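S.K.: only geometry, no sequence info:
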């Protein structure tokens, strides 16, 4: 339909008036986009920022006045356990993180150094400091126990603690496959234990496989007597996709317990390799653990929302499920998360961005010799950029 001449005479002057305004708004919008200031990355602090302690006034939670614990934490289980010994087993390796120097001989990565207390750490130092704190906490809480570090034969590092030993197990310890290799190293370690039993070596030793960023704050040996029928123990949480955390796995040190644990981990490894290799760098082991348990024990899913230990059978293997809230508790990264710290906490897991807090906690304990007060420091740490 043709536009009438009278309408054109009306529209044309209107366009003449509006075009400058349209171009002006367009330019303003373009300038606003190009000139918007870029957000600077959040700076990591060189100290902890303490806030209110979550769980104040709630029953069965740690109560703190400042950094002083007002009630008793843990149960001092050392007197409840008498048979055999417990060894903690962890996987650890040192990567090639040697610092480069520029033409003046000055370190070009000094900005990467982190100071905790009066000690400055580079990347390699940080890893070793965390490992040493892990061993030290065990020495305090379970002085009769020892630590076995499974590592790459090409990895070179030394330990000063007399309760720790290094055991090389061949494999691929690269960052992208470390979680997969960890399960393989656990299996290789258990196979070595079975071989030693076959040649008649005496001794009775239970094993607890853990991450190296945990603090054991009470004697864990009692679980092998309190729950006498399990072969393998896992920790669970109320998380739909990742209900099981692989940072704590207990194995009864009998030949039957060691063999059954090996069979179970081999099934987890098979699930990992066939279903979750896209998550090989992170979380693949936990996804594989969950898949195996859900396949055999669908009823367990409902129990993961509770905070009570329970048993299940997987192809003749008796699995004990322990709540993370007690045996694998993680410090909060926000006020009020987890509603505080349970009084029966046994293990604190400084996973993810909490590594610096682990060193801060060990330094604080060294100055006070009081684990309960140290836990107030952990509880009040809040959401601090203290990661390494």
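M.R.: Yep, that arrived. Please read all numbers here as calculations on a predicted model, not as lab measurements. Numbering: from 1, shown residues only.

S.K.: switch to C-alpha atoms for all contacts and neighbour counts from now on
M.R.: Noted.

S.K.: can you give me the strands in the stretch 151-300 of the chain?
M.R.: Secondary structure of the stretch 151-300 of the chain (DSSP state E, counting those that start in this stretch): strands at 164-168, 205-210, 214-216, 232-236, 244-251.

S.K.: what's the closest of those to residue 7?
M.R.: strand 244-251 (73.1 Å; CA to CA).

S.K.: what's the angle from the closest one to strand 232-236?
M.R.: Relative orientation of strand 244-251 versus strand 232-236 (axes from the mean of the first three to the mean of the last three CA atoms, to 10 degrees): 150 degrees.

S.K.: adding another structure so you can compare the two:
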């Protein structure tokens, strides 16, 4: 005997069974993910080796395109003849400190060592190697430029890059105070330039203040010719709460430029100390920069949405705003939207645990020294991975 709706009822049962099966699979996957995260403290696993995946940004316009670790479009290294205009010196300035020097022993625990290529570094060694790689990238991309390393009065580095000079500036360079001290050291450096009467007729020295975990992959001297009407330049991104990044700052080397840049940073320092000391170890300088800029009544924050350079007057200082996507690009870390690396990127910033990727990139470039293009494909294929430091 056939019952009315029997076929329909059977179909519903099959759908419910399929739904239960799918939910079971999803729950199992969630449990495995949860267990894995609990074993790693709820954080994504960090790799102690270079982990490669698909290169991001493939097929998108104005992005570097790769076939494996080979860039489709090559970018030749800058020629010596085209670097740094006559009578225009460019100097990089970076704050650098080595921690736990007094705690080092002759025997290092294996867990603190890092191996890149054929070289193994201990904790101090890897910090110094980051500084060396920072200087090496500049030596290739802007060989006529100088580097000033600002550090505390007691620091004694095992070795200093050949194109760098150490300047000892007193202060508190502890980890919890380093971002605050960095601004103070920048101000003291600019004050020394003003009081030193270094300007000669028809000779100007421009300054680029940077973190030491960056790779300069193109000549930056054209900034001072392309944009004649600025005292200080900052890099920005489309980020509502932290649009400004302090990792790269340009200062025009004229008397007026240095004076205005110093006064601007002094205002940032006061805002830092009065409002953002709880973020003294990280982000406080960016929050202070953001507050100083946005407190200007006529400043249009909507301009941060488009990656286009612009100049605005902020507290009697002409500030050039440059897009991070070109002048302070950072490989993403972990999950999230990632649209690749712009073809005309000039500065790559290896923040946080990306520092291994910085060392790996230079190690790769040494075996492919024709241009930076293939090295950029290496970064694209490994930039979403968390590394061991």
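M.R.: Everything's here; your move. What you are looking at is a predicted structure, and each value in this text was computed from that prediction instead of being measured.

S.K.: want to try a markdown table for the strands of the stretch 151-300 of the first structure, with distance to residue 347 of the first structure as columns?
M.R.: Converted to a markdown table, those look like this (distance: least, CA to CA, whole Å):
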| stretch | distance to residue 347 of the first structure |
| --- | --- |
| strand 164-168 | 19 |
| strand 205-210 | 10 |
| strand 214-216 | 5 |
| strand 232-236 | 11 |
| strand 244-251 | 9 |
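
S.K.: Just tell me which of those ends up closest to residue 314 of the first structure.
M.R.: Across the strands of the stretch 151-300 of the first structure, residue 314 of the first structure has its closest neighbour in strand 232-236 (10.4 Å, CA to CA).

S.K.: contacts for the closest one?
M.R.: Residues from elsewhere that reach strand 232-236 of the first structure, judged by CA atoms under 8 Å, 6 or more residues apart in numbering: 243-246, 248-252, 257, 260-261, 304, 317-324, 327-328.

S.K.: can you rerun that using 7 Å?
M.R.: For strand 232-236 of the first structure, contacts defined as CA atoms under 7 Å, 6 or more residues apart in numbering pick out 243-245, 248-252, 261, 304, 318-324, 327-328.

S.K.: What of stretch 130-138 of the second structure?
M.R.: For stretch 130-138 of the second structure, contacts defined as CA under 7 Å, 6+ apart pick out 161, 163, 212-217, 359, 362.

S.K.: how about the helices in the stretch 201-350 of the second structure?
M.R.: With DSSP state H, counting those that start in this stretch applied, the stretch 201-350 of the second structure shows helices at 223-226, 255-275, 284-294, 324-327, listed in chain order.

S.K.: For residue 312 of the second structure, find the nearest of those.
M.R.: Closest of these to residue 312 of the second structure is helix 284-294, at 9.5 Å (criterion: CA to CA).

S.K.: The closest one against the first structure, how far on average?
M.R.: Compared with the first structure after fitting, helix 284-294 of the second structure has a mean deviation of 0.1 Å; criterion: mean CA distance after the TM-score superposition for the first structure.

S.K.: Does anything pack onto that helix? Which helices or strands?
M.R.: Packing partners of helix 284-294 of the second structure (3 or more CA pairs under 7 Å, 6 or more residues apart in numbering; DSSP states H and E): strand 244-251, helix 255-275.

S.K.: Make a markdown table from the ones you listed and add distance to residue 119 of the second structure and mean neighbour count to it.
M.R.: Formatted as a markdown table, those follow (distance: least, CA to CA, whole Å; neighbours: other CA atoms under 10 Å):
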| stretch | distance to residue 119 of the second structure | mean neighbour count |
| --- | --- | --- |
| strand 244-251 | 28 | 23 |
| helix 255-275 | 40 | 19 |
